[in-house]
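K.L.:
Sequence and predicted structure, then a few things I'm wondering about:
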Amino acid sequence: MDRKKIITAAGTTAAVFAILAAGGTSPSDAVSVTWGAARHAALLTAGIKLPDNTTAFPARNPIFSEEEQPLTEESPPECTEAAELQLTIEEAELTAEQTEQTEQTPEPPQPTAVTSEAPSEPYARVITQNIAEFDDGVDRTSAGNRSGPIYRKHYGDYVGDDYIDLPGGGVVWNCTSDSAEKLTAAAESQPDIVVTPDVQEPQVLIVHTHTTESYEPYQRSYYDAEYPFRTRDPDYNMTRVGDALAQKLAEHGISVLHDGTIHDYPAYTGAYDRSEVTIRAALEEYPSIKVIIDLHRDAISSADGSRTAPVAEINGRNAAQFMVITGCDDGRFGNMPEYLENFRLACMIQSSAEKLYPGLARPILFDYRNYNQHISTGSLLIEVGSHANSLDEAVYSGELLGDCMADALLKLSE
């Protein structure tokens, strides 16, 4: 199976210091060093030996702060011309002999932030596979046609018997016959999932059943009907958002497998059957996976031809609101007896989102749906924005979602 593995550095002090040693004069200069060489040099300097084609996120807690970094060499003592003239021939010969001995016997290396004595230093990583390069040739800078309006809307203030306030914060939109009391009680307990942070074995799998779903090229008040809202270009479809989510999880110490297999092209029908094959293959290769995220985007259109972009302002920037969907089985599926385990995980992520970024999450959609959530507990579908959101809003939301997921998953660690 064709596979491309990428591992990205987490930007901890140890890694930055090692990159500076490769020739940079400041953290910003260090970042500008060619990524491949800089990462490799950083890890070798840190004494971390990795499998081929992989790179580690160094430990989240560096041993030394930037001010405490030990020196690796000392400045030679100054000597004056007068002192040199006072040397006798014997002293000069002795000095030359001592210098030669010093050159032949180098001083032992000084300690660095991460030494070679600890090759098993824990680290997280992102593994990406099945992401094919493709340029769709679309001009994403032109104004385009004004085919219809885009309305930016913040979804909040939910009223009705179908909406249930969660004990830890957040809301569930209950579209099932399960009672509010049953769901509230379920939300008060954690799922039977154990996530192990700071290890190289992936704990989270990110896939995209509808991989080609894409976004507006930039934030605007109208849409162009001729502009494609699906593309195989991984820089502009769900793969891009999945990458933002994966990188953020790894920064928090949670290793991720991100699979970019396209399941909805050339045929849309049968995409979930094909993504099930991808998921099962990943679980077989990496039995360490505990959580499965199928990342999508929504499509919100009205009869008048308008489109809606769900947004929340977070830290002065527009982020696409996300929505977690978790399925319920009333016997029609017959293969989701533990659906409440998925529901509990969804509630944890929802509550973390309300704590960290209030208003970022739309209500959890709890409905009679499968979405391959029968494969394993810890399976969720998450919609990031809609086809009216811009790509930058969706990518930003992917990063914020990573913070929310990490906050929840680290509560499930050993």
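P.N.:
All right, it came through fine. Note that the structure is predicted; figures quoted are calculated from it, not measured.
K.L.:
okay, CA-based contacts and neighbour counts for the rest of this
P.N.:
Fine.
K.L.:
Can you tell me the centre-most residue of this protein?
P.N.:
The residue lying closest to the centre of the chain (Cα atoms, centre = their mean) is Ala246, at 2.1 Å.
K.L.:
Tell me if Arg3 really is in a helix.
P.N.:
No - under DSSP: H, G, I helix; E, B strand; the rest coil, Arg3 sits outside any helix and is assigned coil.
K.L.:
how many neighbours does it have?
P.N.:
12 (other Cα atoms under 10 Å).
K.L.:
What of Val194?
P.N.:
17.
K.L.:
Could you do Asp178 as well?
P.N.:
Asp178, neighbours per other Cα under 10 Å, totals 13.
K.L.:
so who does it touch?
P.N.:
Applying Cα atoms under 8 Å, 6 or more residues apart in numbering to Asp178 gives no contacts.
K.L.:
Could you measure from it over to Tyr339?
P.N.:
12 Å (Cα to Cα, to the nearest Å).
K.L.:
for Tyr227, same thing?
P.N.:
Distance of Tyr227 to Tyr339, given as Cα to Cα: 38 Å.
K.L.:
Next: Val194.
P.N.:
For Val194, the distance to Tyr339 - Cα to Cα - is 17 Å.
K.L.:
again, but for Asp136
P.N.:
Asp136 is 39 Å from Tyr339, by Cα to Cα.
K.L.:
So between the two, which is more surrounded?
P.N.:
Tyr339 (20 against 12).
K.L.:
That one contacts Cys328, correct?
P.N.:
Yes - at 5.9 Å, Tyr339 and Cys328 qualify as touching, with contact defined as Cα atoms under 8 Å.
K.L.:
let's bring in a second model and compare:
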Amino acid sequence: MRRKIHIKPIAAGIISLAAAVFILPAAPAALKAMQPMIDKIVQDAAILSLSAAMPQGGLALLKERFEENNSQSSRPEQQSSQQAEHEDAQSGSEAYSPDDMQSLNEDEYTYGQSSSQQGQQGQDIPNIPKEYQAPVLEEDMSNPPSQQYIKHGGGLIKNLTKLTEAQVYSQLGKKYTLSIKDIAKPQVLIVHTHTTESYNQYDYKFYDTRNNWRSLDNNNNMAAIGAEMARVLAENGIGVIHDTTQHDNPSYNGAYDKSAVTIKKLLKENPTISVVLDVHRDAIVRDNNLLVKPLSVINGKKTSQIMIIAGCDNGSFNMSNWPVNLRFAANLQSRIAEKYPTLARPMYLTYKKYNQNLHDNSILVEVGSCGNTMEESLNSARLFAEVLSEMLISYSN
């Protein structure tokens, strides 16, 4: 199905705003009163600009996302001309130390509670025209048939490379070491290559096929998930840098090149960083537009299931550190499976780069899919960060 972009209301608002500014140059009070409308028009214009760069349809957008992932895997490093494009993206990063958490207002970290996310809180069932309805399937994806996977500790690994099972086990059998001298200094860098990825608005059996699962509001996209992870890590005494740059605004194209610039900059500024997390959300669409939400109930709460992805060098990525990343990912996967057996889907080992060549202990983390809600994914982010905290503390001197 095709998504129609409704331009007229936005254009009318912009025209009205221009007229008001022209007519009322000497009436600051009147302009102040119009500020909410001005803000809304600016936001709508930004969304319109973003939409113009998208395929015409939410499901087509999901396809574009994975095409961008595939092209990135073999793309050479970009020249410095990429820097100017990067600087145009909405950006920002925050550092969290354990001491900071004592003074932070808890409300500041209550994400995903806007009116669009309250379907799970008893709000009315969404009114979706029948022609735009497609089914949502809740599925526990944590324990598929084990013969298809490599087992490591309590976790499972899906080997999508040409490496034999014996070769993978050979790498996993090597001792994993991580030495953290001062855990309160920045140890974890959280970034989002696809920051504007967002979630389904309601916990419901149908979804709206016109949805593009994107949001420019960092309270309702992957930045909110990263912030929740950062909060939990800092509460456990671990220094964190969380970058909220919207590398995929206005387009997925080139997002990995932009996030590489961010990662390199923050690694240079924070040499104590031990772990790099690129936090995304997945998209699982089957025949007849069936949208799958990987889901578990943990501690009585609906919780999105996460998936860790470790890249493997196919000989052209210049990623000699992939075995280190694999061992880090597999150890974390095992710890998650032991503490929360249904939190994680099997880990993927695949011929992709995902900027994991830039630093040891780099992984990509998919938190739920576009079928999940923000609330379900925040629950997941907390549990994931809790296990990661325990792992890092165990390696702290």
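P.N.:
Okay, I see it. Quantities reported herein were computed from a predicted structural model and do not represent experimental measurements.
K.L.:
re the thing from before, the residue nearest to the centre of structure 1 maps to what in structure 2?
P.N.:
The alignment partner of Ala246 of structure 1 in structure 2, by TM-score structural alignment, is Ala230.
K.L.:
if I read this right, that match contacts Glu94, doesn't it?
P.N.:
No - with contact defined as Cα under 8 Å, Ala230 of structure 2 does not count as touching Glu94 (9.4 Å).
K.L.:
list residues touching both of those two?
P.N.:
241-242.
K.L.:
which SS class is the nearest residue to Gly327 of structure 1 once chain neighbours are set aside?
P.N.:
Once flanking residues are discounted, Gly327 of structure 1 sits nearest to Arg369: 4.6 Å by Cα to Cα, 6 or more residues apart in numbering. Of the three states, Arg369 of structure 1 takes coil under three-state DSSP.
K.L.:
Roughly how far does the aligned partner of Arg369 of structure 1 in structure 2 sit from Tyr176 of structure 2?
P.N.:
When structure 2 is aligned by TM-score structural alignment, the residue opposite Arg369 of structure 1 is Lys352. Distance check for Lys352 of structure 2 against Tyr176 of structure 2: by Cα to Cα, it reads 22 Å.
K.L.:
Settle it for me: which of the two has more neighbours?
P.N.:
The neighbour count for Lys352 of structure 2 versus Tyr176, taken as other Cα under 10 Å, is higher for Lys352 (22 against 15).
K.L.:
Hmm, that one is touching Gly315, no?
P.N.:
No - judged on Cα under 8 Å, Lys352 of structure 2 makes no contact with Gly315 at a distance of 11.1 Å.
K.L.:
Strands of the stretch 151-300 of structure 1, start to end?
P.N.:
Listed in chain order, the strands of the stretch 151-300 of structure 1 (DSSP state E, counting those that start in this stretch) span residues 163-165, 171-174, 204-207, 222-223, 256-259, 291-298.
K.L.:
Structure 2: matching residues for the third one?
P.N.:
Mapped onto structure 2 using TM-score structural alignment, strand 204-207 of structure 1 spans residues 188-191.
K.L.:
do the last one as well
P.N.:
Structural correspondence for strand 291-298 of structure 1: residues 275-282 of structure 2, per TM-score structural alignment.
K.L.:
Mean deviation, the matching stretch versus structure 1?
P.N.:
In the superposition with structure 1, the average deviation recorded for stretch 275-282 of structure 2 is 0.3 Å (mean Cα distance after the TM-score superposition for structure 1).
K.L.:
and Val324 of structure 1, what element?
P.N.:
strand 322-327 (DSSP states H and E).
K.L.:
now what about that strand, what contacts it?
P.N.:
Residues contacting strand 322-327 of structure 1 (Cα under 8 Å, 6+ apart): 339, 342-343, 346, 350, 360-371, 373, 380-385, 397.
K.L.:
quick one: what's aligned to Gln305 of structure 2 in structure 1?
P.N.:
When structure 1 is aligned by TM-score structural alignment, Gln305 of structure 2 is paired with Gln321.
K.L.:
what's the burial count for that match?
P.N.:
Neighbours of Gln321 of structure 1 (other Cα under 10 Å): 28.
K.L.:
got a list of what it touches?
P.N.:
Gln321 of structure 1 neighbours (Cα under 8 Å, 6+ apart): 154, 310-312, 359-362, 384-385, 397.
K.L.:
mind running it again at 10 Å?
P.N.:
153-155, 309-313, 359-363, 383-386, 389, 393-394, 397-398, 401 (Cα atoms under 10 Å, 6 or more residues apart in numbering).
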